[in-house]
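Engineer: Just to be clear, the model below is a prediction. Sequence and coordinates:
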Amino acid sequence: MGHIDNGIQASCIEGAVWRKSRRSNPSGNCVELAELPGGEIAVRNSRYPDGPALIYTRAEIATFIDGAKDGEFDGMAGGC
């Protein structure tokens, strides 16, 4: 698989195995992630599985996850 551009239609990413958090709720307010053969991570909205997917490097995802673990985004989810 060659380079994949951001905003590609998620259904066009061949072989992607999409995963979402066990904390996801039945209302469909979730994001799903898929590891790509080149090492990138694709992210899509679970309500629009054929919609656009954003592509991030592993380093970008790791930085985001570290920030989430540190509570840097808690206010964005309605928390304190």
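Structural biologist: Received it, and whenever you're ready, just let me know what you need.
Engineer: CA only for contacts and neighbour counts going forward, please
Structural biologist: OK.
Engineer: Then Ala62 would be within a helix, right?
Structural biologist: Yes - Ala62 forms part of a helix when assessed by DSSP: H, G, I helix; E, B strand; the rest coil.
Engineer: center of the protein - which residue?
Structural biologist: Val43 (2.5 Å; C-alpha atoms, centre = their mean).
Engineer: can you tell me which helix or strand that residue belongs to?
Structural biologist: strand 41-45 (DSSP states H and E).
Engineer: next, the one to line up against it:
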Amino acid sequence: MYRIHNAVRELGTEGWHKPWSGSNGGSCVEVRKLPDGRYAVRQSTDPEGPALVFTHTELDVFARGWEAGQATLAAS
């Protein structure tokens, strides 16, 4: 089980990609598949910040909500 406190410290910088793109000035999410099959999601403008961890099903639901305008990520 992964205990993620900080995306960079725990997960490193390799393997992240931006699965979604939009007209939001480069403020995107980045995703990385973890060895156990789950996915870590982080704010691209805050790569040293926290990451959310989803199962494949949870990430699918999140992505559908994102595309429908029901989900947003905001750097604090």
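Structural biologist: Looks like it came in fine. No experiment lies behind these values; they were computed from the predicted model shown.
Engineer: so the strand holding Val43 of structure 1 corresponds to what in structure 2?
Structural biologist: Using TM-score structural alignment, strand 41-45 of structure 1 corresponds to residues 39-43 of structure 2.
Engineer: how close does that stretch sit to structure 1?
Structural biologist: By mean C-alpha distance after the TM-score superposition for structure 1, the fitted stretch 39-43 of structure 2 averages 0.4 Å away from its aligned residues in structure 1.
Engineer: got a list of what Ala34 of structure 1 touches?
Structural biologist: Shown in contact with Ala34 of structure 1 (C-alpha atoms under 8 Å, 6 or more residues apart in numbering): Ala16, Val17, Trp18, Arg19, Ile41, Ala42, Val43.
Engineer: can you redo these as CSV with distance to Ile55 of structure 1?
Structural biologist: Shown next, in CSV, are these (distance: C-alpha to C-alpha, whole Å):
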residue, distance to Ile55 of structure 1
Ala16, 12
Val17, 14
Trp18, 13
Arg19, 15
Ile41, 6
Ala42, 4
Val43, 6
